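Participant: What shape does this take:
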Amino acid sequence: MPTLQRPDGEIHYQTFGAGFPVLLFAPGGLRSRMEMWPAPASGPARPWVDWTQALPAAGFTAVAMDQRNAGASVAAIEADHGWHTYAADHMALMDYLGFEKFHVLGGCIGGSFCLKAAQTAPNRVASAVLQNPIGLHPDHPEYFPDSHAEWTKEQMAARLELNSDALAGFGHNMWDHPFVFCVEQDFVRRCPVPTFLLPGSDIPHPAATSAELAALLPGVEVLKDWRGPDHLDQQRDRVVAFLKANTPAG
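Facilitator: Sure, this is the predicted structure:
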C-alpha cells in the first residue's frame, strides 16, 4: 500500500481510476479508514455507495486514505493536535500526489474533515459532499467524549509510548466544541465551496445538525432519501452529477 511520510508518522492511502481527483474521508470516527467504503464480504451491506469504485467508473480519481492512527496509518498524538492536524495531512497528501485542486467527499467524521478542508484551503477545494455528518447531539452531548475515552484506551493498550495527558488534550481540541466540532456556524454560513448534503438521522449523525447545515450552507443541494438499498442508484447518480457540475473546466 502506498505511504505518505509525515514529520511525525506515516499515512497509508490508495488511488483508484483517472480524472479529476476526489479526496475521500471514510466513516468510522477516529477509526476512519479505507476499508469502511466497501461492504464486507460477510455483510451486512453498507447504506452508502462504495465511492472507491463508483467515482472511477464516472471518470474521477478517487483518493482513499487511512486517517492518522486508524487502519494502517500511525502518527504521533500530541496535546496541541486537533482538526488542523488532520487537515495538514490531507493537504500534504494532495500535494504529494500533485493535485492542486480537488473535490472532497466524507462520511460520518468525514463531513467535518470536508468542512475543515474548505476552511483551510477554499481555493483548492472545488466542492464538498457531506455524507451523514457528525455533530453535537442536543440530547446526547456525551457521545463523542465517551467515544474518545474508548478510543484512548485502545491507543494506550497498543502503544505504550503514548501520553495520557496528550490524548486528553487532543480529545479536548476535537470534541469540546459545538455544532460540527471543526468549524463554527459563521464559517458555514459564508462557506465559499459548493456543497451537497446527505443528511444524518441518529445519535452520532444528528438530524438537527444536518438540518442546521441545510439552513446555513449557501446554495447547498440536499438529498433527503439516500440510504441503501432502495436509494443507492439515486445516491450515486446525484453525487456524481454534482461533482461533475463543479469540476473546473480543463
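
Participant: only C-alpha atoms for contact and neighbour calcs from this point on.
Facilitator: Noted.

Participant: Name the residue closest to the centre of the protein, please.
Facilitator: residue 110 (1.4 Å; C-alpha atoms, centre = their mean).

Participant: want to put them side by side, so please do this one too:
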Amino acid sequence: MPTYKKGPVSIHYEEAGSGFPLLVIPGGGLNSTIAGLSKTISPFNPMVEFKDEYRCITADLRHAVEGQSSGPLEVDRPWDAYADDQLGVMDHLGIDKFMVIGFCIGGPFIWNLLKRAPGRIVAAVLAQPSGSRPEKPDLFYEGNMKGWGPALVGKRPEITMEQVDRFVTKMYRTDPDFVFTVSRDFVRNCRTPVLILPDDVPQHPYAVAMESAMLAPNSEVSMFPWKDPKERIPLAIRQIRSFLRAHRPAERAISQAAE
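Facilitator: Now for the predicted structure:
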C-alpha cells in the first residue's frame, strides 16, 4: 500500500495499468476513498476500465472516515489542502502532465486543479459533478455536519466539531455558488478540454453541470441520462475513452503531424 508523505500529511494511493497518467478522483464527498470506486456509489471503476491504456492513480481523501489517508483539518483552505494532496501525489510519482477523471466532489476538485495547475492537466472528465443548488444552499453543510463530521471526530479525537464546522463552512458556505471552487468567469476562460457527464440528484445538479458545459469553450457533454438504465454505462465509457484518446499528447501529436 504505497503512501505519499509530506509533514503531517499521509496519503494512501494506488496505481493500475501503464501509459499516459490518469488521476482518478472517487466520489463520496468528504468520504472519498479508493474502495468507493468498487462500490455502488460509483457507476463504474476507471481503475479497471482504463488501466489497459493509462497509468491510473487514485487515493483516499485525507479525511475520509473509512480511508487510510490522514492529515490536519486546514479550516482556512479546505479545497486547496486537498489540491495540495492530489498534486503532491503526482509530484511524488514524478508525473508532470496528466489527465483526470472525477466523480461527485471530483467536479469541484477538478476545477480547482485546473485553477492551481492549468499547464499540467491535459484534459478532464467530470462525471456526475457536485454543484450548488440555490434552493438548497445548506445541503452540503448540513449533510456533512450530521454525517461526516461526527464520524470523523469519533475516529480522530484531536479534531473537534467546532473545527469541522469552520472547515465545512469555508467549503460550502463562504462562496456557496456554482461549482464552489471557481467562478463562471474562470470556466468561461478555461481552455482545457473537459467532458461533462451530468446527473440530476440534489448533490449533483443538472443545471450546474450543463451551465459549466455551456461556458467552457472546449467542452463536450455525454448523453443524459447516461447511467440509467445501467445498459447505457458502457456507451458512456466508450465516449470517455474516445475523449481521452483524442487529447492524449502522443495521439494528438500524431494527428497534428498527419494534418
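
Participant: so what corresponds to the residue nearest to the centre of structure 1 in structure 2?
Facilitator: Aligned counterpart of residue 110 of structure 1 in structure 2: residue 106 (TM-score structural alignment).

Participant: Give the helix, strand or coil label for residue 124 of structure 2.
Facilitator: strand (DSSP: H, G, I helix; E, B strand; the rest coil).

Participant: measure the counterpart of it in structure 1 to residue 23 of structure 1 for me?
Facilitator: Correspondence of residue 124 of structure 2 to structure 1, assessed by TM-score structural alignment: residue 128. Applying C-alpha to C-alpha, to the nearest Å, the value for residue 128 of structure 1 to residue 23 of structure 1 is 10 Å.

Participant: and if you look at residue 219 of structure 1?
Facilitator: Counting by C-alpha to C-alpha - residue 219 of structure 1 and residue 23 of structure 1 are separated by 22 Å.

Participant: who has more neighbours, those two?
Facilitator: The neighbour count for residue 219 of structure 1 versus residue 23, taken as other C-alpha atoms under 10 Å, is higher for residue 23 (24 against 13).

Participant: Point me to the helix or strand that includes the more buried one.
Facilitator: Using DSSP states H and E, residue 23 of structure 1 maps to strand 20-25.

Participant: Look up the average distance of that strand to its aligned counterpart in structure 2.
Facilitator: Compared with structure 2 after the fit, strand 20-25 of structure 1 shows a mean deviation of 0.5 Å (mean C-alpha distance after the TM-score superposition for structure 1).

Participant: Please, where are all the strands along structure 1?
Facilitator: 3-6, 9-16, 20-25, 60-65, 74-75, 102-107, 125-131, 195-198, 221-222 (DSSP state E).

Participant: Is it possible to get TSV of the ones you listed that adds distance to residue 173 of structure 1?
Facilitator: Listed next are the strands of structure 1 as TSV, based on distance: least, C-alpha to C-alpha, whole Å:
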stretch	distance to residue 173 of structure 1
strand 3-6	21
strand 9-16	20
strand 20-25	19
strand 60-65	22
strand 74-75	17
strand 102-107	20
strand 125-131	22
strand 195-198	25
strand 221-222	29
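
Participant: wait, which of these is closest to residue 143 of structure 1?
Facilitator: strand 102-107 (17.5 Å; C-alpha to C-alpha).

Participant: Mind listing residues that contact that closest one?
Facilitator: 20-27, 111-114, 124-133, 243, 247 (C-alpha atoms under 8 Å, 6 or more residues apart in numbering).

Participant: cool, and stretch 201-218 of structure 1?
Facilitator: 108, 132-137, 140, 143-144, 179-180, 185, 188-192, 194-195, 197, 199-200, 220, 222.

Participant: just the buried members of those?
Facilitator: Among these, the ones that count as buried by 16 or more other C-alpha atoms under 10 Å are 108, 132-137, 144, 179-180, 188, 191-192, 194-195, 197, 199-200, 220, 222.

Participant: Isn't the match of residue 110 of structure 1 up against residue 23?
Facilitator: No. Contact between residue 106 of structure 2 and residue 23 fails when scored by C-alpha atoms under 8 Å: they sit 10.6 Å apart.

Participant: any idea how far residue 203 of structure 2 is from the closest residue to residue 198 of structure 2 other than its chain neighbours?
Facilitator: Spatial nearest neighbour of residue 198 of structure 2, excluding adjacent residues (C-alpha to C-alpha, 6 or more residues apart in numbering): residue 128 at 4.9 Å. Separation of residue 128 of structure 2 from residue 203 of structure 2 (C-alpha to C-alpha): 9 Å.

Participant: overlap in contacts of those two?
Facilitator: residue 104.

Participant: Now stretch 151-158 of structure 2: buried residues?
Facilitator: Going by neighbour count (16+ other C-alpha under 10 Å), the buried part of stretch 151-158 of structure 2 is 152, 153.
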